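S.K.: okay, here's the prediction I keep looking at, along with the sequence it came from:
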Amino acid sequence: MRSLSMPNLGKDQDAQMHTLEAIMAATIMVAILIFAVQATALTPLTSSTANAHIESQMYVIGQDMLTALDHAPYDQNSDLKEAIIEWNGEMYVWNGTHYQSDYNKSNSLDGSVVDMLEFVAVKNGIAHNIEFMYNDEDSTNTEAYIFSGQPSDNAVIVSRKVLLSNSDIVNSTSYEATTDIPDIDTTTALYNIVDVKLTLWRM
């Protein structure tokens, strides 16, 4: 009679243990790899994410500034509209203490727009330009109101349209000669629409 050989249970158990260890090691490595990829993509310390966060913050700040400046009680002009109406056509630059005319150094800018910029932008090291865009008969023109230099690559731009009526302008001939902003429709009460463009960036 042929004798039956008993299986080697010890070797089978060793093989199962090695297989289990390999599976566990592979699972751990995959988990570590997934964690590393997610951490690299989502950490706020990466340059692109940090820049996007800063740009988003500045965009909200710019929107809030223009919204606040363009708010007005019933039957009154907003601070933003008053700044456009009272503008003398000159470009102003921050000289460390106040906004000074680039054309006439003895002229300085004041008012609610200046107060807002000093409180929000200047104190927080945010460079800023303000431009007035308006239409004439043939094209759209842009004039600098406040200029702090060429914006960086991470600059944000917010804008607000302000409607000027004939009743807002005391002397349309003098105003156009000073600012170059014309009356685009002499047959209606509309004088012009000025698009106020605010550009913000970190210095």
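M.R.: Looks like it came in fine.

S.K.: from here on, just use CA atoms for contacts and neighbour counts.
M.R.: Noted.

S.K.: distance from the chain centre to the host helix or strand of residue 201, please.
M.R.: Taking DSSP states H and E as the definition, residue 201 sits inside strand 190-202. For strand 190-202, the gap between its own C-alpha mean and the chain's C-alpha mean amounts to 14 Å (CA atoms, centre = their mean, to the nearest Å).

S.K.: then stretch 65-81?
M.R.: Centroid displacement of stretch 65-81 relative to its chain, using CA atoms, centre = their mean, is 21 Å.

S.K.: okay, buried residues for that stretch please.
M.R.: 65, 66, 69, 70, 78, 79, 80, 81 (16 or more other CA atoms under 10 Å).

S.K.: and what of stretch 173-187?
M.R.: 175, 179, 180, 181, 182, 183.

S.K.: a markdown table please, covering those and showing distance to residue 10 and secondary structure.
M.R.: As requested, the buried residues of stretch 173-187 are arranged in a markdown table below (distance: CA to CA, whole Å; DSSP: H, G, I helix; E, B strand; the rest coil):
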| residue | distance to residue 10 | secondary structure |
| --- | --- | --- |
| 175 | 101 | helix |
| 179 | 96 | helix |
| 180 | 97 | coil |
| 181 | 95 | coil |
| 182 | 98 | coil |
| 183 | 99 | coil |
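
S.K.: adding another structure so you can compare the two:
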Amino acid sequence: MKTNRQPDDQRGQMYTLEGFAAAAIVLFALLFAMQSVVVAPGTGGAIDQTAQAQNQQELQDALVVAAHAEEGNGSLSELVRHWAELGYVDEEDFAEYFVLGGILEDHFSGSGVGDRYGVEFVYLNESENSNEIETETAPVMGSYTTDPSAVTASYTVTLHENQNMTEIDRTNGRIVDSGESIKGNEIPDGAPDTDHIYNVVEVRVTAW
């Protein structure tokens, strides 16, 4: 009696081909996933220029939004004048009462990419030599780095002689005029020969 094993052989070949096909699909999926990985700045790999550009644009946008915030809501000018009043800014107050601090806390604190930041003020100093412009840099908030992945954005605030320093009205959750003249505080008169302008302050933010 003869036995026809051809169907079993064909079935075995089909199983083998299906196995190869499944293995090929898994392999291609792994290769695609490996090629799709983006190395974030600060992870020890190559610096991702796209992520850097995005971080820098977000920093610049944060500064613009803060600069144009309504009076009493913690604008850049109010932040500068608050620092001028005290010589420091409390970290919790920075995040709660000032627009820039709130944005940095929400978007750059603990995000993994650009999750650390520093804020500093750069302003003009009186110079004995009228042909030279001296500047002074004051750390305001956060820490600083030489990380090559760091990005920096800045915005210039003009202080006027008729402005006062600011303080926090904790009862109403607003920034208010302290009643103290901006003259004679942590920021010197950097433009003594210029009418109405007291100083020009660059608010500089670095994130990495």
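M.R.: Yep, it's here. Just so it is clear, the model here is predicted, and its values are computed rather than measured.

S.K.: TM-score of the superposed pair?
M.R.: For this chain pair, the superposition-based TM-score is 0.60 by TM-score structural alignment, normalised by the length of structure 1; 142 aligned residues with a CA RMSD of 2.8 Å.

S.K.: circling back: show me the two of the buried residues of stretch 173-187 of structure 1 that sit farthest apart.
M.R.: With distances taken as CA to CA, the most widely separated pair in the buried residues of stretch 173-187 of structure 1 is 179 and 183, at 11.5 Å.

S.K.: that older thread, what's the closest of the buried residues of stretch 65-81 of structure 1 to residue 112 of structure 1?
M.R.: residue 79 (6.2 Å).

S.K.: need the counterpart of the closest one in structure 2.
M.R.: Structural alignment (TM-score structural alignment) places residue 79 of structure 1 against residue 75 in structure 2.

S.K.: remind me what the helix ranked longest in structure 2 packs against, helices and strands.
M.R.: Assignment by DSSP state H gives helix 6-36 as the longest helix of structure 2. Identification of packing neighbours for helix 6-36 of structure 2 by 3 or more CA pairs under 8 Å, 6 or more residues apart in numbering; DSSP states H and E yields no helix or strand.

S.K.: residue contacts, the match of residue 79 of structure 1?
M.R.: With contact set as CA atoms under 8 Å, 6 or more residues apart in numbering, residue 75 of structure 2 has these partners: 66, 67, 68, 69, 98, 99, 100.

S.K.: all helices for structure 2, in order.
M.R.: For structure 2, applying DSSP H gives helices covering 6-36, 49-67, 76-86, 91-97, 99-108.

S.K.: so which of those helices is the most surrounded?
M.R.: Most buried of the helices of structure 2 by mean neighbour count (mean count of other CA atoms under 10 Å) is helix 76-86; its value is a mean of 23.

S.K.: now that one and strand 197-207, what's the angle there?
M.R.: Helix 76-86 of structure 2 runs at 100 degrees relative to strand 197-207, counting by axes from the mean of the first three to the mean of the last three CA atoms, to 10 degrees.

S.K.: can you tell me what sits against helix 76-86 of structure 2?
M.R.: 63, 66-67, 69, 72, 89, 98-100, 121, 140, 157-159, 164-167, 175, 182, 185-187, 201, 203.

S.K.: so how far is it from its chain's centroid?
M.R.: In this view, helix 76-86 of structure 2 has its centroid 19 Å away from the chain centroid, taken as CA atoms, centre = their mean.

S.K.: having no further points to raise, I will conclude here.
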